[in-house]
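Novice: quick one, fold the following:
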Amino acid sequence: MLYLHTRTPPIAHRDLKSANLLVDSQWHVKVADFNLSRALESNLSASTLFITNPRWLSPEVLSGHPGQLAADVWAFGTVLWELATWRLPFEHMNPFQGSGLVVPAPGELPSGPCSVYREYVGLMRDCWHRIPAKRPHFDQIVKRLR
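Specialist: As a prediction, the model looks like this:
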């Protein structure tokens, strides 16, 4: 995602979700399915023609605003949530009804204790900031994950 977002012009994936992340035998992740991707011009916006699955979409996209780079960051935060919980977002409700994902307490994680729980949850919540401009960029996300 860092590579896509730092191209000239930047490329917004616009359909980032766990199903579009392929993992090889060495645990390298490859981003796939670029059907909705768009190169963003100088105004850094692109219209969202249709919604394929709202579970990973940012509030601004669900409200009908253009999908920008920050919308990919929101979706990445949702993927982080999936990794922590081993669950599909909003699995027991209509995806359009989702108003926020609940982060389990450290002792409730399916994988057990996590030594960087606080930092991980902080990154996830930063990715979900309601104001798109306040979400971290992928260069910041990569640094925090390291």
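Novice: when you work out contacts or count neighbours from here on, use the C-alpha atoms and nothing else.
Specialist: OK.
Novice: OK, contacts around the nearest residue to Leu2 once chain neighbours are set aside?
Specialist: Of all residues not flanking Leu2 in the chain, Phe138 sits nearest, at 5.0 Å (C-alpha to C-alpha, 6 or more residues apart in numbering). Phe138 makes contact with Met1, Leu2, His5, Val73, according to C-alpha atoms under 8 Å, 6 or more residues apart in numbering.
Novice: could you also give me the structure for this next sequence, so I can compare it with the first?
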Amino acid sequence: MRHLHEQTPRVLHRDLKPSNVLLDADSRARVADLGHARFLPDGAQALTGETGTYVYMAPEVIRCEPYTEKCDVYSFGVMLNELVTGEHPYIDTSYGPSKIALEVADGKLRPKLPESDAAVATGALVDLICRAW
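Specialist: This is a model prediction of the structure:
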């Protein structure tokens, strides 16, 4: 994603989620499914809201506000948290997609962070996840 974000114009994926990240024969991650991707000229912000998958969607996208490549960074943070916890985001709630979207947009809901005593849950990793959100 960093490579795409550094292009001129920048490329926003807008639907970054585990099923759109593939591993090749050398175990390198490859970003797939650029169907929602858009070019974003320098200094511009995207305006199409509600693009992507709610569970991984950044709050500003849900709220239909202007956004930048940071929407993909938010999605990366959700995916990284899923990798560390081994749990699908919001699996511990009884919320449906609409309720999740509303709560995320209002800043009231984020995926459950890894337990502090977990071997992989170092303070730096949890900090990275939180900064991505």
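Novice: post the TM-score for the overlay when you can.
Specialist: In this superposition the chains share a TM-score of 0.83, using TM-score structural alignment, normalised by the length of the second structure; 123 aligned residues with a C-alpha RMSD of 1.8 Å.
Novice: before we move on, back to that, in CSV: the contacts of Phe138 of the first structure, plus distance to Glu41 of the first structure, secondary structure and neighbour count.
Specialist: Below are these laid out as CSV (distance: C-alpha to C-alpha, whole Å; DSSP: H, G, I helix; E, B strand; the rest coil; neighbours: other C-alpha atoms under 10 Å):
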residue, distance to Glu41 of the first structure, secondary structure, neighbour count
Met1, 17, coil, 19
Leu2, 17, helix, 14
His5, 12, helix, 20
Val73, 18, helix, 29
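Novice: out of those, the closest to Leu88 of the first structure would be?
Specialist: For the contacts of Phe138 of the first structure, the minimum distance to Leu88 of the first structure (C-alpha to C-alpha) is 17.7 Å, reached by Val73.
Novice: show me where the second structure has its helices.
Specialist: 2-5, 59-62, 70-85, 97-105, 123-132 (DSSP state H).
Novice: possible to save those as JSON lines with distance to Val31 of the second structure?
Specialist: As requested, the helices of the second structure are exported to JSON lines (distance: least, C-alpha to C-alpha, whole Å):
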{"stretch": "helix 2-5", "distance to Val31 of the second structure": "10"}
{"stretch": "helix 59-62", "distance to Val31 of the second structure": "20"}
{"stretch": "helix 70-85", "distance to Val31 of the second structure": "11"}
{"stretch": "helix 97-105", "distance to Val31 of the second structure": "24"}
{"stretch": "helix 123-132", "distance to Val31 of the second structure": "18"}
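Novice: so Ser47 of the first structure is in contact with Pro66, correct?
Specialist: Yes - at 4.6 Å, Ser47 of the first structure and Pro66 qualify as touching, with contact defined as C-alpha atoms under 8 Å.
Novice: doesn't Leu88 make contact with Gly98 of the first structure?
Specialist: No - under the criterion of C-alpha under 8 Å, Gly98 of the first structure makes no contact with Leu88, lying 11.8 Å away.
Novice: Ser37 of the first structure: what's it in contact with?
Specialist: Ile11, Ala12, His13, Arg14, Asp15.
Novice: tell me which of these persist in the second structure.
Specialist: Retained in the second structure by both residues aligned by TM-score structural alignment, their matches' C-alpha atoms under 8 Å are the following of those: Ile11, Ala12, His13, Arg14, Asp15.
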